[in-house]
Every structure is written in structure tokens, then in C-alpha cells.
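**Student:** Return atomic coordinates for the entry below.
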Amino acid sequence: MQSFRMLGAIAAAALVSGACVSGPAFAQTLSTGEFNGEATLKAPATAPREATIAGVAWRCEGDQCAGHASRRQGVDGLVKECKRVAAVVGPVSSYKSRGRELTAGQIRACNRGAVTLQTARN
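**Tutor:** Predicted structure coming up:
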């Protein structure tokens, strides 16, 4: 009888954990489809700039940057994506991709992390 209770508990835990990681957000995170992102720079670029960052083609004009990739693999978190972009194009005041936008606190973490990435590269 004890083993049946244990199996029941394991099955219930599996169902709950499966429900937590399923749905549109998880599917979108694992998606290898089209990627579109937007960033607003803290200071406008003096000239248009293009860069490929983690497989995404980014173009910045003034204080607006747009990133696009027809196919992109990866499951990076939004803040990690932002850090990679900010390390190349400069500090950002907003960042969004995959239908989500960073909060003010996440933007601060992004910009701090970007400085660390720049330092590590140099």
C-alpha cells in the first residue's frame, strides 16, 4: 500500500510540474521560429549601426534598435538577451522581444551585466 501512495505522489508531482512548464510561454521560449526584438538606447547613436548578436541582425538608428532573425535557436532569458545587445550597442532604456518587455529593475540588471560582458571581452 505504501508503494502505491508513493507512486500516486510522484504522478501528481509530474502532472503539476508539467502544467507549470507547459503552455504558450514555454512553447515560445523553445521556439526556433522568427525572432523580433526592440531596444531603445539611453543615448542616440550618432550614425546608423548594424551588428549580428547571437544570430540576430540588429540595426540601430538614433535611439531605436530593431533585431530580426528568420530562424533563431536558443532559450536565453530576456535579461540575458538584453545584456548581449547592450554590450554591443550601448546602455538601453527599454528592451522587448517575444512579446515580453523588461521592467525598470531588469533594465538596470541588463545594463550592469552588459558592462561586465564588455570588460570580459577586452
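**Student:** from here on, contacts and neighbour counts on C-alpha atoms
**Tutor:** OK.
**Student:** looking at it, Gln28 is touching Gly99, isn't it?
**Tutor:** No - when contacts are counted by Cα atoms under 8 Å, Gln28 is not listed as touching Gly99 (9.4 Å).
**Student:** Which one's more surrounded, the two?
**Tutor:** It is Gln28, of Gln28 and Gly99, that has more neighbours when counted by other Cα atoms under 10 Å, with 13 against 9.
**Student:** any idea how far Met6 is from the residue nearest the centre of the chain?
**Tutor:** A centroid search over the chain (Cα atoms, centre = their mean) returns Leu78, at 2.3 Å, as the residue closest to the centre. Noted for Leu78: a distance of 38 Å to Met6, by Cα to Cα, to the nearest Å.
**Student:** this one next, for a side-by-side:
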Amino acid sequence: MITQTQNAFPRLFLAAGLALAGTIASFGATVSPAHAGTNAYSATLAAGLEAPAKKVVNGVLWKCEGDSCVGAVDGARPVNTCRQVVKTFGAVSKFATPKGDLGAEDLQRCNAAA
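**Tutor:** Take a look at the predicted model:
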């Protein structure tokens, strides 16, 4: 009997250790901050800015430097946000959303706001 009890302890501790490690790993994944680009729009301006700029577009702060602009998703349709960015900063050659880039037709509609 003593032999069986002594052999059970290492397995018990191994199982408990693995369970604890899994719990810690899953907790860490749920409380870690999301990557910065996951819930943001980005725009590439057709003509870069001379100086960095920060302006509020659709209630969201957009930061631009050179030909790159970034702003959080604001809840509006991406093409509508793109139009507001064009009105504020100028024509864009690319507008990216968390789900992908705007297509050529949407990008053309977006730049029509200039």
C-alpha cells in the first residue's frame, strides 16, 4: 500500500501543476491588453503632411505624421470615416480597417469628399 501511495503523489503534483499553469496562461490571455492595431483605422495620405498633426475626426483623435494616420474605430461605416479623414487631412491612397483595406470603389467614394 505504501508503494502505491508514494507513486500517486508525483502524478498528483504533476496534474495539479499543469492545471495551475493552464489557468495562469488562460487568465493572462484574457487580461492582457489588445494589440494597438486591432481596433484602429489607418490611412496613407496621398500627399504627406509637413508637420505631425492631431485632430478629432468623428469624435476620435487621429494622429498623423508624414503620410501615415491612425485613429480608433469610431462605430461609423469605414467609408464614412474615410471621407471625414479626407476632409480633415487630404486625399488618401489607402484606408485600412481591422477587417482589411477599402476596395478601389470605396476608396474612390472616400476621396470624392476632398
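**Student:** And the residue nearest to the centre of structure 1, how far from Ser94 of structure 1?
**Tutor:** Taking Cα to Cα as the measure, Leu78 of structure 1 and Ser94 of structure 1 are separated by 12 Å.
**Student:** show me the contacts for Pro44 of structure 1.
**Tutor:** The neighbourhood of Pro44 of structure 1, defined by Cα atoms under 8 Å, 6 or more residues apart in numbering, consists of 61-64.
**Student:** Of those residues, just the buried ones, ChimeraX syntax please.
**Tutor:** Buried subset of these, written as a ChimeraX selection, criterion 16 or more other Cα atoms under 10 Å:
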select :61,63,64
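**Student:** Select from the contacts of Pro44 of structure 1 every entry located in strands.
**Tutor:** 61, 64 (DSSP state E).
**Student:** okay if I get the contacts of Pro44 of structure 1 as TSV plus distance to Ala114 of structure 1?
**Tutor:** Output for those, formatted as TSV (distance: Cα to Cα, whole Å):
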residue	distance to Ala114 of structure 1
Glu61	20
Gly62	20
Asp63	17
Gln64	18
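**Student:** If we go by neighbour counts, what in stretch 96-114 of structure 2 is buried?
**Tutor:** Of the residues in stretch 96-114 of structure 2, 96-97, 101-102, 106-108, 110-111, 113 count as buried by neighbour count, 16+ other Cα under 10 Å.
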